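In: quick one, fold the following:
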Amino acid sequence: MTATEQRFREFKMPDVGEGLTEAEILKWYVQPGDTVTDGQVICEVETAKAAVELPCPYEGVVHAVHFEEGATVDVGTSIIAVDTDPGAGPAEAAAPAAAAEPAPAADEEDAEPQGRQAVLVGYGAAPSSTKRRARKPQPGAAAQEPAAAAVQAELNGHAAAPAPAAPAASPAAPVPSASPAAVPVAGRPLAKPPVRKLAKDLGIDLATVTPTGPDGVITREDVHAAAAPAPAPEASAPAVAPAATAPSSGSEAVRARETRIPIKGVRKATAQAMVNSAFTAPHVTEFITVDVTRTMKLVQELKQDPDMAGLRVNPLLLVAKALLVAIKRNPEISAAWDEENQEIVRKDYVNLGIAAATPRGLIVPNIKDADAKTLPQLAAALGELVTTAREGKTAPGDMAGGTITITNVGVFGVDTGTPILNPGEPAILAMGAVKLQPWVHKGKVKPRQVTTLALSFDHRLVDGELGSKVLADTAAILEQPKRLITWA
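Out: The predicted model follows:
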């Protein structure tokens, strides 16, 4: 490592989940010039699983922040540079290590001859107009290769000529960063690696995209705009008077009343997981309606119990406990389907997932070894899980390794549903709303508190008999809560 690299340390986007490839920067807590310490939180990022705060591994002064808030950054890409020896002199005396690296040639279009064109911060010379322009190499530099020397001589010749602009055959001329229009067509378009990847995936040539970002940088929105189908041209319609001709289909008026939200982060991962689950595991859903009047009475009694003081006590707690007892009576349901090895993996533990709706999308954190917890311990774990999820602080590890899930649609007043399995899990239980309904009780029709449960399961490893037993046992416990004692 050179002295410059030792001084200017680049912090790269880490893989904060399990094999994630990118993360979006939600918020920066530091800016260039701020002093940072080892372990200090410098930013918050959102992965496909959760929002995570990143601590700085270096101590010093922030030299540069390479991405703005809202940018999606590939794992392994430098996001911030820290000057670990700010007392050594002006920062201009040495550039960060990342600035010495050429921009990666991610696409075939990047193989075009390059000159001294400015590239993105963190991938080459900084394009910001607040920094000095890169100095031209001296004509007498002895280390230049023959081809490079010829190009340099040509550049120097153009610089001395009175012509106002370089000829079209010389794309290597320095590019001013005053405006996007100043970027030469033959030059390498400015775009961050995630944007280049997006363009490649969409089959878009970046050289044909009009940049709108600062200093002529192509943004994700520019690529999407270039990928959008062009409106059908009107026959012989004058371009100078579009207002005189009404849109043929009214699509412009419709778009003006629409809001488009990019699919990313947790919502993107959830959507992909649900599609994979729905079209991989054969779903079967069974329903049962049960009288939970005694369970609701027990909830009220537990709220007054000194052993449950300060804990969240609600119907979901007893539904969770009932399901755990039902799994203990039918342990075969605690399993997973291993497609690669063609095996059914039985699990002697239950990591109980609870589906939680958050502003960033649906997440399913789970309570590790929930089957081994007492009722007070389970209540404490549920309360912590819900609070953490609402704050958006659920760690990726808390969402990994789930074995079965509960989704409480009853909080929205919904009777029941057909839930989709959390990928890799054998079953998911939906709890409906508890409502006062007429019910036959001890031979008479009386108003009772009733709910409907729905259990979806993977029919590859859970047959109808096993799924029915688990659902029936869960309902039986909620109808007669004393079975929590006799069956446990």
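
In: okay, CA-based contacts and neighbour counts for the rest of this
Out: Noted.

In: which residues are in contact with the helix or strand containing Trp337?
Out: In this structure, Trp337 sits in strand 335-338 according to DSSP states H and E. Under the contact criterion Cα atoms under 8 Å, 6 or more residues apart in numbering, strand 335-338 has outside partners Glu343, Ile344, Val345, Arg346, Lys347, Thr403, Gly424, Glu425, Pro426, Arg460, Leu461.

In: second chain to compare with the first, below:
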Amino acid sequence: MTATMIKEFRLPDLGEGLTESEILSWKVAVGDTVTLNQVIAEVETAKAVVELPSPFAGVVAELHEQPGTVVEVGKPIVSFEVDDAGSSNGGGAPAAGDRSAGDRSVVDTAANGAPAAVAAEAVGSPAKREPNLVGYGAVVEHSGRPTRRARGNVQDGKSLTPEAPAIAEPVVSRQADVASERPRSTPPVRKLARDLGIDLQLVPGTGQGGLITREDVQSYIGAAETAQATPVSDGQNERESRTPIKGVRKFTAAAMVQSAFTAPHVTEFLTVDVTATMELLARLKGNKAFEGYKLTPLTIAAKAVLVALRNNPTLNSRWDEASQEIVQFNYVNLGIAAATPRGLTVPNIKDADRLTLRELSTALTDLTDTARAGKTSPSELSGGTISITNIGVFGIDAGTPILNPGEAAIVALGAVRKAPWVVNDELAVRQVMSLSLSFDHRLVDGEQGSRFLADLGAILADPAMVMTMI
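Out: Here you go, the predicted structure:
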């Protein structure tokens, strides 16, 4: 009979050196059989919601953390019962602690694959690792898909070793413990509660077995709003609510503080007559070549920024503090600030300078849809070179945007408004927009920033000016 072993999967670094993630939901339960790279959990990093794949094929032995828990990178989150390939193929020496040559369980770990590889070498099997969504996590097992096993206390008539106490605990008692640790609800309901800042411990469940439903959360909100209008007698102020600072909001706050106190910001403003741009936009929407494409003032403005950068490349750079060098980018990863239910994110369009207007339109649509759905990947949130924030969609005319860390400039687009404007020495009603440009004065001189802003304004005032810049 093939021996089994317990392998722990530790929370990996999901990118950008992140130190912690929140378990949003588990896609598996104790006793489930999983395959390599099967999605087992949904976690929220400081930047994005990520689906976590299994680094092993086997049976889920234990879930170490519950949904809603913030876990540090490197901490075990789930254990698997897998076939002990090293013992079953008869090759190599038994792993440390496996004194009975394969008839006892061995505890192994996996955190981006390194400990698993070491364990593979220890049992004499080749440390060939299979790539997955979080790196190289699993040593390839050449046995078939494990069958679902009961987590009993004996195996082949012998007791399991103390090294694997996790699988000696009956499933029933584990489920009872889990039920007592947190209120019963579904992942969508828990997400709704998090978004609304509601502690599910305070919400009574009316579903089967005390399950908390979406309606229960909404009813609790209604009751809380009613209570806000009535002073309480015990002196507690229930008209306030507290939301833990974590995830995207925590990351954004830290990044903005770092940026504000590291890079010397300068902000310049320019108000432009964009009537010609709005007329161009109307013509493009009626053009069959752009049928099915979503065109907005942001689309044209983004293209204008990319063109203006050609003559003003210093704004597409970063300051390398460690090497004391200015890094000039020969490509443009255009960041677009997006307001999402999880907070502000700035995903970027890779190599945006190589895209046509139609390709740029598609990329902007995909970017915003993905961000609002909370599906932006960490790779899409890193590597930006310059950013745009469209504050005009909120009816705001101008602002002083803070630089995205690692970038030299950010452009804020104001609202397009009808306003009196002097045209050919006569007063006319025109469509105008205010542009705000913040830049890092270590990298960009006032003249360089001003020339870029002037070029951007010239393109938006007369799109035909592009012909003189390319």
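
In: TM between them?
Out: Remark: TM-score between the superposed chains equals 0.69 [TM-score structural alignment, normalised by the length of structure 2]; 353 aligned residues with a Cα RMSD of 3.0 Å.

In: sorry, back to before: which parts of the strand holding Trp337 of structure 1 are buried?
Out: Of the residues in strand 335-338 of structure 1, those with enough neighbours to count as buried (16 or more other Cα atoms under 10 Å) are Ala335, Ala336, Trp337.

In: after that strand, which helix or strand is next? Please name it.
Out: strand 343-346.

In: what is the lengthiest strand in structure 2 packed up against?
Out: Of all the segments assigned as strand in structure 2 under DSSP state E, the longest by residue count is strand 426-440. Strand 426-440 of structure 2 sits against strand 265-273, helix 275-285, strand 409-413, strand 417-423, helix 446-461, with contacts defined as 3 or more Cα pairs under 8 Å, 6 or more residues apart in numbering; DSSP states H and E.

In: deepest in the core, which of those is it.
Out: Among these, ranked by average contacts under mean count of other Cα atoms under 10 Å, first place goes to strand 409-413 (a mean of 28).

In: that one maps to which residues in structure 1?
Out: Following TM-score structural alignment, the partner segment of strand 409-413 of structure 2 in structure 1 covers residues 427-431.

In: could you check how far the matching stretch is from the centre of its chain?
Out: 25 Å (Cα atoms, centre = their mean, to the nearest Å).

In: can you check stretch 310-320 of structure 1 too?
Out: Here the centre of stretch 310-320 of structure 1 is set off from its chain's centre by 30 Å, with Cα atoms, centre = their mean.

In: in structure 2, which residue range corresponds to that stretch?
Out: Against structure 2, stretch 310-320 of structure 1 falls on residues 292-302 (TM-score structural alignment).

In: now do the end-to-end distance for the matching stretch.
Out: Looking at stretch 292-302 of structure 2, the gap from its leading to its trailing residue is 19 Å under the measure Cα to Cα, to the nearest Å.

In: swap in stretch 407-426 of structure 2?
Out: With Cα to Cα as the measure, the ends of stretch 407-426 of structure 2 fall 41 Å from one another.

In: my guess is Leu317 of structure 1 contacts Ala380. True?
Out: No - with contact taken as Cα atoms under 8 Å, Leu317 of structure 1 and Ala380 are classed as non-touching, separated by 10.0 Å.

In: picking that back up, now render the contacts of strand 335-338 of structure 1 as JSON lines, adding neighbour count and distance to Glu479 of structure 1.
Out: Rendered in JSON lines, the data for the contacts of strand 335-338 of structure 1 read as follows (neighbours: other Cα atoms under 10 Å; distance: Cα to Cα, whole Å):
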{"residue": "Glu343", "neighbour count": "11", "distance to Glu479 of structure 1": "36"}
{"residue": "Ile344", "neighbour count": "13", "distance to Glu479 of structure 1": "33"}
{"residue": "Val345", "neighbour count": "13", "distance to Glu479 of structure 1": "32"}
{"residue": "Arg346", "neighbour count": "13", "distance to Glu479 of structure 1": "29"}
{"residue": "Lys347", "neighbour count": "14", "distance to Glu479 of structure 1": "28"}
{"residue": "Thr403", "neighbour count": "26", "distance to Glu479 of structure 1": "25"}
{"residue": "Gly424", "neighbour count": "18", "distance to Glu479 of structure 1": "30"}
{"residue": "Glu425", "neighbour count": "22", "distance to Glu479 of structure 1": "27"}
{"residue": "Pro426", "neighbour count": "26", "distance to Glu479 of structure 1": "25"}
{"residue": "Arg460", "neighbour count": "13", "distance to Glu479 of structure 1": "30"}
{"residue": "Leu461", "neighbour count": "21", "distance to Glu479 of structure 1": "28"}
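
In: and the residue nearest the centre of structure 2, what is it in contact with?
Out: Note on structure 2: the residue nearest the mean C-alpha position is Ala48, at 1.0 Å, using Cα atoms, centre = their mean. Neighbouring residues of Ala48 of structure 2 by Cα under 8 Å, 6+ apart: Val248, Gly374, Lys375, Thr376, Ser377, Pro378.

In: make a markdown table from these and add secondary structure to it.
Out: Compiled in a markdown table, those are given as follows (DSSP: H, G, I helix; E, B strand; the rest coil):
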| residue | secondary structure |
| --- | --- |
| Val248 | helix |
| Gly374 | coil |
| Lys375 | coil |
| Thr376 | coil |
| Ser377 | coil |
| Pro378 | helix |
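
In: please pick the buried ones from those residues.
Out: The neighbour count (16+ other Cα under 10 Å) marks Val248, Gly374, Thr376, Ser377, Pro378 as buried among the contacts of Ala48 of structure 2.
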